[in-house]
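Trainee: sharing a model that was predicted from the sequence below.
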Amino acid sequence: MRVLFVLPWSKVGKTALLPGIAGTLRPAFACKEAGMEVVILSDYVKGMEGEESMNGIKLRRLPSLAPYPLGEFLRRSIFLSSFVKRVVEEEEIDIILCFFGTHHLTYLGMRNLHRLGKPLVLLFDYCFYYRREVPENFSLYSNLPVGVFYKDRFEKHLMLSLLKRATYIQVPSKTMLEYLAKDMPRERLVYIPYPIDTEFFSPSKRSKEFRKECGLEEETLVTYHYGHDELLHRFLVHLAPRIKGDFKYLFPGPFRREPLLHLLRKTGLEKKAVVPGVLDPERVPQAIASSDICLSFEVGATIFTKTLEYASCGKPIVSLYSPGVAEVVRHGKEALISSSPEFRGNQEFVNYVEELVENRELRERLGKSARRRILEGYSLETVGEMYRELFESCLGR
C-alpha cells in the first residue's frame, strides 16, 4: 500500500518546523510506523530544497512559481491537481490523503483530486464549526467578524461541495465529527485523532539540564509554548497578573521577543517570567518536560498540537474550555479545564493554576495520567493502525 500525503509544511512565520515539532506531518509518520509506504507532497520551503527524504519518508515539493501570495495561490489553488497527478503516476500511488485546511488557498485546489482515479481522503482541519462555541476567541483565527455572509454561507457551501467529493473525510475531533454529521453522511466521516511522537515528546531526563542552564533548578514553572503571540498577550493582560503563588512563568518558543518583554514590563511580570527565546527543535521537549504546569489556550482549534505535546511529556494541563481539548485530556483526570473559553474574567482558570502550584501530589497524578492516556490513544503506532484500517476500507470499495 503506497500512500501520498498532500500536507502543508508546519511553519511559524517564515520558519519551517522540523519533524517532531511539525504537527502537520505527523499523520505521515504514523503511517510509516505502521509499515506503509509513504510519500509526502508539501510546500516549497526555502533553504530545504535539497531534502529528498525525512525520517525515512520520501519528499516531493510543490514548485516555487511566484512570490507570495501569488505563488501560494497558483500552487495550492490552480495547479495543485496537476502536481498531484504527476506524483501519483511517478510514485505509483494507491491512495491520496490531502490536508483540508483553514484557508481557501489550502482547499480550492482539491476540486479535481477526485478525478485522478484514486481513493481520496480529506483530513478536515477547519475552525468554522467551532465559532458558535467560542465566538470571541475565533477572532484570533480570522479577521472577519462572526456572522458575515462570506463565512456563514458562501464558504460553507464551497467547503461542503468539495468535501462531498472525497471517499472519506478524516476528522481529528469527535466534537467536530458531530458538527459535520449535520451536513455530511456519517458513514463517510472517520474519526482518527492527530498522533504524537511519544518518544520525541517524553518525560525527558535532560529536563534538569534545561533548568540548570536557565537558573531555574528550584522554581515551580508554569509554561506556555506556542507561536500565537496574541493568545499569550491576552493571557498576560487578563489572567496572569491575577494568579498568585510562588512560581515563575516559562515562555519558550517563537514569540516576538521584544513585544513580549514590553508587555511583561507593562503588566509588572518582568521578574516573574523567563523568556529563553526560540529553541532548537530537540530542546522543545526538554523545556516542556522541565515544567511543572502547562497552559493550553487551544480554543477554536481542530488539531490540539500543544495539548498533545504537554500530555505526552507527562505534564498536568490547565486549559480554557474547548470541547476538543476535553477529548484529549479530561477534566480532573489529566487536566483542569475551566468552564469558559474566555480569557477575560476567568477566575476559574486562575484558581486552577493556583491549586496546582500549591499541590504537587495533584500535579504528579494528573501528569502521569496524561502520559498514559497519550500512549494508549494518540501514539504514532496506535494512530498508524487506525489509518491502515481506513486505507484498507478505501481499497476495498
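Mentor: On my side now, so go ahead.

Trainee: okay, CA-based contacts and neighbour counts for the rest of this
Mentor: Noted.

Trainee: give me the three-state assignment for residue 123.
Mentor: Following DSSP: H, G, I helix; E, B strand; the rest coil, the label given to residue 123 is strand.

Trainee: kindly apply the preceding question to residue 39 instead.
Mentor: Residue 39 is classified as strand under three-state DSSP.

Trainee: what residues are up against it?
Mentor: Contacts here follow CA atoms under 8 Å, 6 or more residues apart in numbering; on that basis residue 39 touches 2-5, 57-60.

Trainee: would a markdown table of the residues you listed with neighbour count be doable?
Mentor: Below are these laid out as a markdown table (neighbours: other CA atoms under 10 Å):
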| residue | neighbour count |
| --- | --- |
| 2 | 16 |
| 3 | 22 |
| 4 | 26 |
| 5 | 25 |
| 57 | 15 |
| 58 | 16 |
| 59 | 17 |
| 60 | 22 |
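
Trainee: and which of those is nearest to residue 180?
Mentor: Residue 180 has its nearest neighbour among the contacts of residue 39 in residue 5, at 22.5 Å by CA to CA.

Trainee: tell me the helix or strand right after the strand or helix carrying the closest one.
Mentor: Taking DSSP states H and E as the definition, residue 5 sits inside strand 2-6. Where DSSP H and E defines the elements, the next helix or strand beyond strand 2-6 is strand 11-12.

Trainee: the structure to be compared is supplied as follows:
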Amino acid sequence: MATTPNDTTGTDADELRRRVAAFLTEHDPATTERLEFLRARFDAGLAWVHFPVGLGGLGLARELQSVVEAEFAAANAPDNDPRRNGIGLGMAAPTILAVGTEDQKRRFLRPLWTGEEIWCQLFSEPGAGSDLAALATRAVQDEKGDWIVTGQKVWTSSAHNARWAILLARTDPDVPKHRGLTYFVCDMTDPGVEVRPLRQITGEAEFNEVFLTEVRIPDAHRLGPVGDGWRVAQTTLMNERVAIGGNAAPRESGMLGKVAHTWRQRPELRTAELHERLLRLWVEQEAFRLAGIRLRQQLAAGEPGPEGSGMKLAFARLAQQLSGLELELLGEEGLRYDDWSLRRPELVDFVGREAGYRYLRAKGNSIEGGTSEVLRNIIAERVLGLPAEPRTDKDVAWKDLPR
C-alpha cells in the first residue's frame, strides 16, 4: 500500500516519541544538570527537529516540533527558557540557518538554543525612524579584512544581557539605500560597544541605546554577501513578525484571559456597553488565534511570508484594545501601578503585572517589530497587490539623500 504524506508524518511522530523516550532514559531530567540536559538534547537532534542533522535537528517536518515539546513537557524536563532569548531563537537562528556558513552555524546555533548566549538586534537607529534602509551606521573594511563599525542603534531589547547581536550596517554609501547594506554578527563584549538604558513609559528600562565606536568585526562574522544585507534582513524581519504575532496560544489566553477573569470575578464593574465590547474582542481574538495556528501550519511548507506582518498587526491592535477595555472596566483602580522603578527586566511580563502596566506597555506593540503603518504598506503591496507608494529615493545614492 502506498504511503500518504499523513502516514509518513504519523510514522515520523511515532519514531520521534521513541527517540525522546530513549533520550529520557539516558538523561533523567530529575538527576541531569539542566545545561548538560539541554546540550545533550541539541546534540540528539531534538532541539529544532526541522533543522538539519548536526545542527539541533533531524531534517523532519516543522510541525513535528509539537510532538517533541509535548513529550518533554510530560516528563517535566527543563526547557531552554525561550522567552529569555526570543530574539536569538525567533530571529537570529533562522537567519543563520538560511544564510550562514557551516562554521557559523556550528559556532552559534548550539549555545543560542541552550540559552548560554543571549542575542539582541542592532537594526533601528535614531535618524532612520521606520525606514530601516536609511540607516547610517557605517562598516568599513580595513587592510586586514576586518570591518570597523561606527554608529548608533536604538530600542535594542536585551542588549544589557546579550553576548551577540545581529547587526545591519552600511558598507557602500554610493549606491541606493537598499543596496549598500551588509549583515553582521557583533560581539557585544568587544571594545567600542556601549549599552545605555532607555527608560520607558512603564518606568523600567527594557530597551537600550547602543553606541558603536570603531568596533572591529572579523569578516568571518559577516552573514551573507557584502551589499546583500537588505535581503538577509528580510529573513530576520519576517521571522520576527511571526515570533511576535504568530504564536499558537490556548483559547482565552494572554491579555484576553486577564480581562475575562476580571469580568467574571467583578460583576459590579460590568456595563452593557463594556459587555458588548468584550464579546466583540473575544471573537476577534479567537479568529486571530486560529489564524495563528493556520500560519504555523503554512510555515511547515516553507519560509514565512508577508502573512506574518498581518498577524503582528492584528496582535498589536488587539493588545491595545483589550488593555484599554480592562482599564475602563477597573476605573480608577486600574490606574494603580506598584513599581515605577528603573528596573532592567529580562522578560516582558504582560500577564503577571497590573492592568496599568499592561495598558502602558501595550502602546509599544504597534512600534516594535515593525510599526503598524509599515506593516499596512507591506500587506497592501505584497498580499492585496495594491500599487506601491511612490518612492522618489529608490534610485538615489544613499549619500545624496537629505537627512
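Mentor: All right, it came through fine. Predicted, not measured: the structure shown is a model, and the values here were computed from it.

Trainee: superposed, what's their TM-score?
Mentor: TM-score of the superposed chains, computed with TM-score structural alignment, normalised by the length of structure 1, equals 0.27; 185 aligned residues with a CA RMSD of 7.2 Å.

Trainee: quick revisit: from the contacts of residue 39 of structure 1, which is closest to residue 236 of structure 1?
Mentor: For the contacts of residue 39 of structure 1, the nearest to residue 236 of structure 1 is residue 5 (38.2 Å; CA to CA).

Trainee: the closest one is in contact with residue 32, isn't it?
Mentor: No. Using CA atoms under 8 Å as the test, residue 5 of structure 1 is too far from residue 32 to be in contact (11.4 Å).

Trainee: what touches both of the two?
Mentor: Common neighbours of residue 5 of structure 1 and residue 32 (CA under 8 Å, 6+ apart) are residue 38.

Trainee: other SSEs contacting the host helix or strand of residue 275 of structure 1?
Mentor: Using DSSP H and E, residue 275 of structure 1 maps to strand 273-277. Here strand 273-277 of structure 1 touches strand 248-252, helix 257-266, going by 3 or more CA pairs under 8 Å, 6 or more residues apart in numbering; DSSP states H and E.

Trainee: and among these, the most buried is which?
Mentor: strand 248-252 (a mean of 22; mean count of other CA atoms under 10 Å).

Trainee: so the closest residue to residue 122 of structure 2 other than its chain neighbours: helix, strand or coil?
Mentor: Closest residue in space to residue 122 of structure 2, ignoring its immediate chain neighbours: residue 167 at 4.7 Å, by CA to CA, 6 or more residues apart in numbering. What three-state DSSP gives for residue 167 of structure 2 is strand.

Trainee: repeat that for residue 389 of structure 1.
Mentor: helix.

Trainee: could you do the one 5 residues further on as well?
Mentor: Taking three-state DSSP as the rule, one finds residue 394 of structure 1 in the helix state.

Trainee: distance check, it against residue 95 of structure 1.
Mentor: 8 Å (CA to CA, to the nearest Å).

Trainee: out of those two, name the residue with the larger neighbour count.
Mentor: residue 95 (22 against 17; other CA atoms under 10 Å).

Trainee: can you map out the helices along the stretch 1-150 of structure 2?
Mentor: Secondary structure of the stretch 1-150 of structure 2 (DSSP state H, counting those that start in this stretch): helices located at 5-26, 34-43, 65-74, 86-87, 93-99, 102-114.

Trainee: now the angle from the second one to helix 5-26?
Mentor: What that stands for is helix 34-43 of structure 2. Between helix 34-43 of structure 2 and helix 5-26, the angle comes out at 150 degrees (axes from the mean of the first three to the mean of the last three CA atoms, to 10 degrees).

Trainee: by contact count, what packs against helix 34-43 of structure 2?
Mentor: helix 102-114.

Trainee: measure how buried residue 356 of structure 2 is and give me the count.
Mentor: As a burial measure, residue 356 of structure 2 scores 21 neighbours (other CA under 10 Å).

Trainee: buried set for stretch 281-300 of structure 2?
Mentor: With burial defined by 16 or more other CA atoms under 10 Å, the residues of stretch 281-300 of structure 2 counted as buried are 281-282, 285-286, 288-292, 295-296, 298-299.

Trainee: scratch that, stretch 106-115 of structure 2 is what I was asking about
Mentor: 106, 108-115.

Trainee: ok, now how distant is residue 59 of structure 1 from residue 229 of structure 1?
Mentor: On the measure of CA to CA, residue 59 of structure 1 and residue 229 of structure 1 end up 31 Å apart.

Trainee: one more: residue 391 of structure 1?
Mentor: In this view, residue 391 of structure 1 and residue 229 of structure 1 are 38 Å apart by CA to CA.
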